[in-house]
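J.: quick one, structure for this:
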Amino acid sequence: MRYYGKKAQLFEEVRNLSPKLEHLRLLVVGPVGAGKSTLINSIGSIFQGRLYQGALADTACDTSFTQKLQTQKIRDGDSEKFLPFVISDIMGLEGSASAAGVRVDDIIMVLQGHVRDGYRFIHSEPIKTDDGSYRPKPTLNKKVHCVVFIFPADKTAMMEHDEDGIIAKMREVRKGAAELKIPQVVVMTMVDKACPEVRRNLKMIYRSKKIEEKMQECSNKLGVPMNYVYPVKNYHEEIELRDDVDVLLLSALKPILAFANDHMQELESSPNLSRPNF
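T.: Sure, this is the predicted structure:
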């Protein structure tokens, strides 16, 4: 693949990142329908040079389509090499009145690296420490190095009223991540649905007052600084890649990986940590 301009620069910076670990681990967290799986596929599409579907997504489901902890490795083009990061996807957050959705305490377990890939989340039951899916002594490369909160820009009602407690749950996850000193960012999806001007011309995204307001709402409600809120558009209706979509996604991914790498290095320098097995 040969890209040009800003896209090429970002593309090479991301793919040439060399963490000391086998890979950096990102965890995407967000409400049902926010576009977690679609974000993973959109990032994979850039590096495959075509539309890619590694994480299954469902646009017609009002409960979480993802039921298990699923970690996606992304191949570097047609080579046998994988990129220096993985993205873990989990069951979506649902309201406090719902009998479904991922439990906050389960997410904290995932952050700590205790949950094995493929674990099927059960809302009514926490992860058991005597279960085969529980990893008692996670190595450094099994821990999460950055939490990526996914929030859809078009769901303003949920942000304003939060009647079902989803934002409260996200803040609980934030608190747990903060106690573990894990960096956190927000990727704001569906910007094209939130602003007609941006839908017509994605390059107007940082000039749009509407998108700026949405970013500020994310910052206010979740407590994440404004400069850690990244507006993006996922691939959900296109049949070919677009440079403007890719540049936004890569512009978000680059600092996210930098934060993850910083955290990994901090963990590596800390005493009493189990070492990675390669």
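
J.: alpha carbons only for contacts and neighbour counts from here, please
T.: Will do.

J.: which secondary structure elements does the biggest helix by length in the chain contact?
T.: If you go by DSSP state H, the chain has its longest helix at helix 243-269. If you count contacts as 3 or more C-alpha pairs under 8 Å, 6 or more residues apart in numbering; DSSP states H and E, helix 243-269 packs onto helix 5-15, strand 24-29, helix 36-48, strand 146-152, strand 229-231.

J.: which stretches of the stretch 51-200 of the chain form helices?
T.: Secondary structure of the stretch 51-200 of the chain by DSSP state H, counting those that start in this stretch: the helices cover 104-111, 156-161, 166-179, 191-194, 196-200.

J.: out of those helices, which gets nearest to Ser96?
T.: helix 166-179 (7.2 Å; C-alpha to C-alpha).

J.: quick one: buried residues of the closest one?
T.: Within helix 166-179, the residues scored as buried using 16 or more other C-alpha atoms under 10 Å are 166-174, 176-177.

J.: tell me how far that helix lies from the chain's centre.
T.: The chain centroid and the centroid of helix 166-179 are separated by 15 Å under C-alpha atoms, centre = their mean, to the nearest Å.

J.: with stretch 26-44 instead?
T.: Centroid separation for stretch 26-44 versus its chain: 5 Å, with C-alpha atoms, centre = their mean.

J.: run this one through as well so I can compare:
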Amino acid sequence: MQRRLRSLFISQPRPPQNLTEEWRKIPWGNKDRDLLFVSGYQPHNDELNQQRILLYGPTGSGKSSFINSVDSVLQGRVTVRAAADAISQESFTKKFRTYKIQKGGPGTFYPFAFTDIMGIEKDTNKGARVEDIKLAMSGHIKDGYNFNPVSKISEDDHKYNKIPTLNDHVHVLVCVVSATTSNILSAESVAKMREVRLAARDMGIPQLAILTKIDEACPEVNADIKNVYRSKYLKKRMEELNVALGIPLNCIFPVKNYHFEIDTDDDIDTLILSALRQIIYSGEDFVNNL
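T.: A predicted model of the protein is given here:
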């Protein structure tokens, strides 16, 4: 089983790929529709101030960059609030931190927030512990907690939340995986991610996945991002992720994060908004079903 999982995620050379007909429709040139939806969204549950969206995944997959990219789309300018790193082989994120996104004037925020955590690593005493991620999903970890790869948070820790409210709970779990460095997904990492997924299932938390760095993974997408849903290479990567973790294909969204651009781009925004819209839908359904 482990050998089969490893074989799924060994990096392969990325020669030009033949394109096929578009296998998922997306409204290119109509990002205003999704922007209008996001701007007008309000939770129907009066007890909920904002959806909490927890990102998890291997080190270097682009979790922090995705938060920055969503912020960039909604601000209309490229932002870098969540610290990201392109050099370190270990998780650059060390603390449990939630990012609210400003809407309009100071002190006004969108009714959803992203929680960033330390990346998952294959070694036993490295990266975020699965036990901590489970506690985070049930609202027991406060912002600012410094992850300890060796041991989970103690109930005596001042960052342990003994009585979580609905707003402290995670309402959507999002797995973030890079399309380029997917060899990071060793059998050990996949096993940890699968354990997180099963725990979220038991809590009833909806789950989606984001496939990042699609421009680096596929030359045709690098040439024109509108080729994303015509790329056989990316479709294969999504199918591999579906097999390894069990996340349905219609819950996996390929995106390009902002990383070298200094201005936003409508086509990049369209993919990010498409994923964000489904994340919000999922969280809203979960909260309404409680």
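
J.: returning to that earlier point: quick one: closest of the helices of the stretch 51-200 of the first structure to Arg135 of the first structure.
T.: Closest approach to Arg135 of the first structure among these (C-alpha to C-alpha): helix 104-111, 9.6 Å.

J.: tell me the average deviation of the closest one from the second structure after fitting.
T.: Helix 104-111 of the first structure, aligned to the second structure and superposed, deviates on average by 0.2 Å (mean C-alpha distance after the TM-score superposition for the first structure).

J.: so what touches that helix?
T.: Applying C-alpha atoms under 8 Å, 6 or more residues apart in numbering, the external contacts of helix 104-111 of the first structure come out as 27, 115, 126-127, 143-144, 169, 172-173, 176-177.

J.: repeat that for stretch 154-174 of the second structure.
T.: With contacts defined as C-alpha under 8 Å, 6+ apart, stretch 154-174 of the second structure is touched by 47-56, 136-145, 153, 200, 205-210, 279, 282-283, 286-287.

J.: so that stretch aligns onto which residues of the first structure?
T.: Per TM-score structural alignment, the counterpart of stretch 154-174 of the second structure in the first structure is residues 128-148.

J.: now do the buried residues in the matching stretch.
T.: By neighbour count on 16+ other C-alpha under 10 Å, the buried set for stretch 128-148 of the first structure is 133-135, 138-148.

J.: nearest to Tyr4 of the first structure, of those residues?
T.: Nearest to Tyr4 of the first structure, judged by C-alpha to C-alpha, of those is Val148 at 27.7 Å.

J.: nearest spatial neighbour of that closest one, skipping sequence neighbours?
T.: Val28 (4.7 Å; C-alpha to C-alpha, 6 or more residues apart in numbering).

J.: counterpart of the one you found in the second structure?
T.: In the second structure, Val28 of the first structure lands on Leu55 (TM-score structural alignment).

J.: next: Ala252 of the first structure.
T.: Match for Ala252 of the first structure (TM-score structural alignment): Ala275.

J.: what is the burial count for the nearest residue to that match once chain neighbours are set aside?
T.: With sequence-adjacent residues excluded and distances taken as C-alpha to C-alpha, 6+ apart, Ala275 of the second structure is closest to Phe253, at 5.9 Å. Phe253 of the second structure: 19 surrounding residues under other C-alpha atoms under 10 Å.

J.: and for Ser69 of the second structure?
T.: Neighbour count of Ser69 of the second structure, defined by other C-alpha under 10 Å: 28.

J.: to which residue of the first structure is it aligned?
T.: Matched by TM-score structural alignment, Ser69 of the second structure corresponds to Ser42 in the first structure.

J.: next: Arg194 of the second structure.
T.: In the first structure, Arg194 of the second structure lines up with Arg171, judged by TM-score structural alignment.

J.: pretty sure Asn49 of the second structure sits against Thr108.
T.: No - using C-alpha atoms under 8 Å, Asn49 of the second structure is not in contact with Thr108, being 11.9 Å away.

J.: between the two, which one's more packed in?
T.: A direct count of neighbours by other C-alpha under 10 Å for Asn49 of the second structure and Thr108 places Asn49 higher, at 16 against 11.

J.: that one in helix, strand or coil?
T.: Secondary structure, DSSP: H, G, I helix; E, B strand; the rest coil: Asn49 of the second structure is coil.

J.: distance of it relative to Leu234 of the second structure?
T.: With distances taken as C-alpha to C-alpha, to the nearest Å, Asn49 of the second structure is found 36 Å from Leu234 of the second structure.

J.: how about Arg129 of the second structure?
T.: Applying C-alpha to C-alpha to Arg129 of the second structure and Leu234 of the second structure gives a distance of 29 Å.

J.: same check, this time on Lys152 of the second structure
T.: Separation of Lys152 of the second structure from Leu234 of the second structure (C-alpha to C-alpha) stands at 36 Å.

J.: compare these two (neighbour count), which wins?
T.: Ranked by neighbour count (other C-alpha under 10 Å), Lys152 of the second structure and Leu234 place Leu234 first, with 22 against 15.

J.: element containing that one?
T.: For Leu234 of the second structure, the host element (DSSP states H and E) is helix 232-245.
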